[in-house]
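[1] sequence first, then the predicted structure:
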Amino acid sequence: MEKEQIIASIQTLVEQVIAENPDYFLVEIKIKPTNNVKVYLDADNGAAISKLVSFNRALYALLEPSGIFPNDDFSLEVSSPGLDEPLKNQRQFRKNIGRKVEVTLLDGAAKEGKLLAADEEKVTIEELIGKKKEQKITDINFSEIKHTHVCIVF
């Protein structure tokens, strides 16, 4: 089975596991060459560790007999994406409205500001420009974004 097929099969199992928890959603699945499967889940109101543990157990119980990995030669980690991980999908953008983000554009330019909105096509941020910190509302199309990180503010 090719890596894309394996990921698609695991995605189907993940969707079964989280189906009764509509607050939770799949962000990404990564598989290392050693068959270390990393499943990143998030939730609209924050992912609880106890939930992630129960999802891990349920997913493992489905993966083991599935035959996706011959001889059960795999390891599984279910976690939420860390703060250092870029936002991957629209639901993550919506979850982080009101937070400070750094958006890196395809041309390498970076824009920093408060995330005001996110829809199917774009994000809207409020930048503070210049010494006087003048507010500037900026729309950025997803097609122009290389990656976006939430800024950690102390």
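    That came through fine. Residues are numbered from 1 along each chain as shown.

[2] CA only for contacts and neighbour counts going forward, please
    Noted.

[3] please tell me how far the spatially most central residue of the chain sits from Glu77.
    For the chain, the residue sitting closest to the mean C-alpha position, by CA atoms, centre = their mean, is Val27 at 3.7 Å. Distance from Val27 to Glu77, counting by CA to CA, to the nearest Å: 14 Å.

[4] okay, one more to line up with it:
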Amino acid sequence: MSTTQSERLRELLEPLVTSQGLDLEEIAVDSVGRKRVLSVVVDSDSGPDMDQIADVSRALSAKLDETDAMGEGEYYLEVGTPGAERLLTEHRHFVRATGRLVKFQLSEGGDLVARILTVDDEGLELEVPGVKGRKATTRRLGFPEIAKARVQVEFNRKDMKDMKEEEEA
């Protein structure tokens, strides 16, 4: 059974990322002209800061320099975090998106835009925004019902504290 370069890189680099208190989310090797780019996406429950990104970047660079994992040619290493509209694929992604507005593509068809209130092992408790002056409602959504989920960008986003204060009022 052969392994791809990305799988070999994941095996090599994931322990380093984990030792920095981060999760290795993605690895991609792309060609840009004659250059190769190794993109590494990392994340954590609190979101990595710039110092953590710099530290893990130096550690990955040193490890790659002492191995031949990227071969002989020149390459660039890019280390970053998931984008604002990240795709949610792992349980931890849903936990980290608690309080965020998410667009769900449902397994049975159709879309749902709702805010994640809580996450457990079986699924999510959601707040579905009200339409045309109606109050928001809650809905339970099991993980098997979700075909795809992506965080939505909100410019006037309420934080969880504001939402709880509204509920108590």
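    That came in fine, so what should we check first? Quantities reported herein were computed from a predicted structural model and do not represent experimental measurements.

[5] quick one on the thing from earlier: residues bridging contact with Val27 and Glu77 of structure 1, i.e. touching both?
    Shared contacts of Val27 of structure 1 and Glu77, defined by CA atoms under 8 Å, 6 or more residues apart in numbering, are found at Val39.

[6] helix, strand or coil for Lys135 of structure 2?
    Applying DSSP: H, G, I helix; E, B strand; the rest coil to Lys135 of structure 2 yields a three-state assignment of coil.

[7] and it, how many neighbours?
    By the criterion of other CA atoms under 10 Å, Lys135 of structure 2 has 9 neighbours.

[8] skipping adjacent residues, who's closest to it in space?
    Spatially, and ignoring its direct neighbours in sequence, Lys135 of structure 2 is nearest to Pro129 (7.2 Å; CA to CA, 6 or more residues apart in numbering).

[9] OK, contacts around Glu167 of structure 2?
    By CA under 8 Å, 6+ apart, Glu167 of structure 2 has no neighbours at all.

[10] gap between it and Leu124 of structure 2?
    19 Å.

[11] now swap in Leu16 of structure 2 and tell me
    32 Å.

[12] what about the strands in structure 1?
    Using DSSP state E, the strands of structure 1 run over residues 24-31, 36-43, 75-79, 100-105, 110-118, 122-129, 134-141, 145-150.

[13] kindly reformat those as a markdown table containing distance to Arg91 of structure 1.
    A markdown table is the format used below for these (distance: least, CA to CA, whole Å):
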| stretch | distance to Arg91 of structure 1 |
| --- | --- |
| strand 24-31 | 8 |
| strand 36-43 | 9 |
| strand 75-79 | 17 |
| strand 100-105 | 15 |
| strand 110-118 | 9 |
| strand 122-129 | 12 |
| strand 134-141 | 16 |
| strand 145-150 | 13 |
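
[14] among the ones you listed, which comes closest to Leu59 of structure 1?
    Proximity to Leu59 of structure 1 (CA to CA) singles out strand 75-79 among the strands of structure 1, at 8.6 Å.

[15] who are the packing partners of that closest one?
    Counting contacts by 3 or more CA pairs under 8 Å, 6 or more residues apart in numbering; DSSP states H and E, strand 75-79 of structure 1 packs against strand 36-43, helix 49-66.

[16] what about it, how far off from structure 2?
    If you overlay the two and look at strand 75-79 of structure 1, the average distance to its match in structure 2 is 1.0 Å (mean CA distance after the TM-score superposition for structure 1).
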